[in-house]
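Visitor: After the sequence you'll find the predicted model.
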Amino acid sequence: MKIILAEDDPIMRSGIETFLKSQGHQVEAVGTGNAALQRCRETVPDLILSDVKMPEMDGLSLLAKLQEEGISLPVIIMTAFATVEDAVLAMKNVAEDYLTKPLDLEELKIRIQKIQQKISLLKENRELKKRLRAWEIPEIVGVSKPIREVLKKISSVAKDADVAVMIYGESGTGKELVARSIHALGERSQRPFLAVNCAAIPDDLLESELFGYRKGAFTGAYRDKDGVFQEADGGTLFLDEVSEMSPRMQAKLLRVLQEGQFQVLGSPSQIRVDVRIIGASNRDLKQMIETGNFREDLYYRLNVVEILLPPLRKRPEDIPLLIEHFLNGRRTLIFPEATLEVLQKYPWQGNVRELENLVRMLQATTEGDTVHPEHLPEKIVAGASLSALNWKELWKKKDFQAALHQAIENFEREFLGHHLKKNNLNISQTATAINLSRVSLYKKIKQYDLLSDDSQ
């Protein structure tokens, strides 16, 4: 790595410089923050290692100046003055890391290695997004650690054109987008990509959809029809909500995965195909195996590599970027910090799809160019006020009964929404699981609009 070392103590500077060079790094050592800033303007280092207390310009001022001039570089701050204030200020000014003197050189080595890994991952992600844009695949937006890990997994698994993949994630997290990305980046990209939602097609029709049929195979079969397995030959078949397949269809799918061939309905012959299978589910297949609702042998055929998509509530730092992405090319709106804070606290049961729908609605209904918290739907504001039971917001209320009422409402919304999703939106099953009458549960569902498209 190219490293600029800013340290006013000549002995300390020389010692650190010698150590870094022994690790194979290119090091330019300077004695002031001004000198470090000037070198950053002239060259492009990979990392700055800066002392806090220096003459002319200290390390914190250097951080602020870099940010002001739009110079985006990882910075490790080091100081002999190990105050909490220094640490907080450094991190607020986007320092990458913070070390105290006397330096532990092994610890410094580890911290630099972590930054190297992060730089490498970000570079790989940028290249991946560039390739996806070339294939006109919608961009996977985000800088959070969970999304960076997903992008890394996509890049890795796309290199093996045959391995089966299972994508897990709640509704609205972008499972099909990930599947399309894997296909577009792999050797099969010139061949078809077909998607089937197994939950949306009745069992008897699903068999025809997957395997096709011959004329006269059943009443209404007036002509031959190829199934998606045959149409996707050489390419990728995405089976969304594969967990909703009946036991009979699970057995048929297993046979195709084992033998690489299938029988068309109404035909005595077998058809051999070469198809990559990518499955997806919002349910826990291991749990379904334990309850006898999913075949264990099929699970191991599908779940060779698994990708876990994080729900939006687990990556709130990506929300401003997603909003900017959804606004692109359409009416521009300004989302002040107060509005973003509300949106980042909201639990987003409908995930990215729900956020996109909200942005579209605000573009159509907001008067003026700025979206203030009062412009947000009441459901969003209420859900944010006690997401994760935000007690601090409640404590600000002076009326006990009002605070209690809000606490109960938010708890009910979170609790019932969680268990409905866990039970695949089955009201009877959910009511039994949480020991609540079906009538009472249905009333609460209507009260909180828990079965709306956005809540799913």
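Guide: Thanks, I have the structure now.
Visitor: only C-alpha atoms for contact and neighbour calcs from this point on.
Guide: Noted.
Visitor: give me the element the most centrally placed residue in the chain is part of.
Guide: With distances taken as C-alpha atoms, centre = their mean, Ile147 lies nearest the centre of the chain, 4.0 Å away. Taking DSSP states H and E as the criterion, Ile147 maps to helix 145-158.
Visitor: Next, the angle from the top helix by length along the chain to helix 145-158.
Guide: In the chain, with assignment by DSSP state H, the single longest helix is helix 105-134. Angle of helix 105-134 versus helix 145-158, following axes from the mean of the first three to the mean of the last three C-alpha atoms, to 10 degrees, is 70 degrees.
Visitor: tell me which strands and helices helix 105-134 is in contact with?
Guide: Helices and strands touching helix 105-134, as assessed by 3 or more C-alpha pairs under 8 Å, 6 or more residues apart in numbering; DSSP states H and E, comprise helix 145-158, helix 175-185.
Visitor: picking up where we left off before, would you enumerate the residues in contact with the residue nearest to the centre of the chain?
Guide: Shown in contact with Ile147 (C-alpha atoms under 8 Å, 6 or more residues apart in numbering): 309-310.
Visitor: Quickly note the distance from it to Glu367.
Guide: 34 Å (C-alpha to C-alpha, to the nearest Å).
Visitor: another one to put next to it:
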Amino acid sequence: MTDAHTSPIRGRILVVDDQRNMRATTALLLRAEHHTVFEAATGEEALAQLAGGSIDLLLTDLKMEPMDGLTLLRRALEVAPRLQVIMMTAFGSIESAVDAMRLGAYDYLTKPFKESELRLRVERALERSHLQRDVDNLATDFNQRHGLSALVGGSAVMRDLSTRLRRVAQSDATVLIHGESGTGKELVARALHAHSRRKVRSFVPVNCAAISEALLESELFGHAKGAFTGAVKARRGLFEEADGGTLFIDEVTETSPAFQSKLLRALQEGEVRRVGESTALRVDVRTVAATNRDIELEVREKRFRQDLYYRLNVVALRVPPLRERLEDVPELAKHFLERSNARSPKPKRLSASAVAHLMGYNFPGNVRELENLVEQAAALAENDELLPEDFPLRQGRLTPSHGTPSVAFLDGQGGGGRLPSTGPTLAEVVEEAERHAITQALERHGVDLARVADELGVSSTTLWRKMKRLNLRPPPEPARE
């Protein structure tokens, strides 16, 4: 019985040769191996087939008329960049076959070739094709879970953050992420990685505040066997683990000046030295750091090295606190509840009064606090619909913001009651948020309603309808001289 893990990979193969007998014989041999085989007599015919279907492997002759194999190779990789290509060439044209591999071909076969050689080269090419597909699927899955879609919220500040993130992701520039605790700085770092060219390699996070100073150097740089008590064997550091990928250094301001000096050297030189070793190792790492402190104040107070600050702060991203994007609260609350419902046999739903109640709170704990509140309410609520009274706080009363009427919550220590909600309805809260967002966009773009609609992420028709309902008008055009 054949082991499923060792059985040959079957693929969809396109054979291109202007010599009919050679093309037919090659296709026949491949079909005998249970591959799905297509044939083409010219480069143009091959390109048409590549554009119309999913081909794993292109097997093409080098010397053809009117389009030769090298030209077909270039144009085929433009149509299907992940395509594996094997070039078939006569014995005297090996140099051209090597040129083809420089252009992106996977391998070449010298005519006349043996059936066993054809089978081996094709099997290896298909293994690479399927491996690449697995890598792409993993990257796609990572992007779906950690990409921009993970940054929930359509507020203007979040759209600005997403735009800036998308621009910097394609570079290898070091990024420093600022933001209060609980705003989602690691989510932003993962989104940077997911949209970068390094997404197929590792994303390695480390929280400096969670590791003692004595162990942090070993954790990041690794150590040699016997470097210190307990180092019973050599260990790679996180810089090495992240080689080719992204290293996320969270709470970087929690480190000592001595460690900061070593970190600066690693970033400047692009190499690390394991504790207890004298040989430096080259690493190719994109560094993203984060802090919830005022790092410029830390620099002025001499608690953080100025040279390291400049090394880290090549591009700065600020993650806004939740109180600056309260219009995202309904979407975030729904997101967290859906995630909770996926793990629960009794799904819950949010009432409009509960959402309006949450939007009247300034969330000192930011998104993490909202997530905790939603999960706690979903776990403890007796009814299927979550109401304002299902959202108790751990520390006393709700703090109102932006003039929203407050709803008093007791801390629950004595099992006290709650005052009835006197806040606005959900419709009123949403209407006010829309009015605020449209008004600000109009102030920025004036009569250019196309840009206003684009910034707000709606169609021009929807924008006009909302402006009419809210009795908003664009500012007058500036007077012409």
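Guide: Alright, I've got the coordinates. Quick caveat, the model's predicted, so the values are computed rather than measured.
Visitor: circling back: and the residue nearest to the centre of structure 1, what's its match in structure 2?
Guide: Aligning on TM-score structural alignment places Ile147 of structure 1 opposite Met158 in structure 2.
Visitor: ok so, going back, average offset of the helix or strand just after the helix holding Ile147 of structure 1 relative to structure 2?
Guide: Counting by DSSP H and E, the next helix or strand C-terminal to helix 145-158 of structure 1 is strand 165-168. For strand 165-168 of structure 1, the mean deviation from structure 2 after alignment is 0.5 Å (mean C-alpha distance after the TM-score superposition for structure 1).
Visitor: which parts of stretch 185-195 of structure 1 are buried?
Guide: 185-189, 191-193, 195 (16 or more other C-alpha atoms under 10 Å).
Visitor: tell me, it lands on which residues of structure 2?
Guide: Residue span in structure 2 matched to stretch 185-195 of structure 1, by TM-score structural alignment: 195-205.
Visitor: First-to-last residue distance for that stretch?
Guide: 17 Å.
Visitor: which residues are contacting that stretch?
Guide: Counting by C-alpha under 8 Å, 6+ apart, 135-136, 138-139, 143, 147, 166, 169-171, 190, 193, 238, 241-250 sit against stretch 195-205 of structure 2.
Visitor: ok, back up a step: name the residues of the longest helix of structure 1 that are buried.
Guide: For helix 105-134 of structure 1, burial by neighbour count (16+ other C-alpha under 10 Å) applies to 108, 111-112, 115-116, 121-122, 124-125, 128-129, 131-132.
Visitor: again, but for stretch 156-171 of structure 2
Guide: 156-159, 161-162, 165-166, 168-169.
Visitor: ok, now stretch 197-208 of structure 1?
Guide: For stretch 197-208 of structure 1, by 16+ other C-alpha under 10 Å, it's 198-199, 203, 206-208.
Visitor: Contact partners for the corresponding residue of structure 2 for Ser281 of structure 1?
Guide: In structure 2, Ser281 of structure 1 lines up with Thr291, judged by TM-score structural alignment. Taking C-alpha under 8 Å, 6+ apart, we find Thr291 of structure 2 in contact with 176-180, 250-253.
Visitor: Farthest from the middle of structure 1: give me that residue.
Guide: Extreme point of structure 1 relative to centroid (C-alpha atoms, centre = their mean) is Gly216; 46.7 Å.
Visitor: Quickly find the element holding it.
Guide: Counting by DSSP H and E, Gly216 of structure 1 is part of no helix or strand.
Visitor: which residue packs closest to whichever residue in structure 2 pairs up with it, ignoring adjacent ones?
Guide: Correspondence of Gly216 of structure 1 to structure 2, assessed by TM-score structural alignment: Gly226. Leaving aside its sequence neighbours, Gly226 of structure 2 sits nearest to Val232 (C-alpha to C-alpha, 6 or more residues apart in numbering; 5.9 Å).
Visitor: Doesn't the one you found lie inside a strand?
Guide: No - secondary structure of Val232 of structure 2 (DSSP: H, G, I helix; E, B strand; the rest coil): coil, not part of a strand.
Visitor: how about Leu220 of structure 2, what does it touch?
Guide: Contacts of Leu220 of structure 2 by C-alpha under 8 Å, 6+ apart are 237-239.
Visitor: any idea which helix or strand carries it?
Guide: helix 213-221.
Visitor: cool, Glu338 of structure 2 as well?
Guide: Judged by DSSP H and E, Glu338 of structure 2 forms part of helix 329-341.
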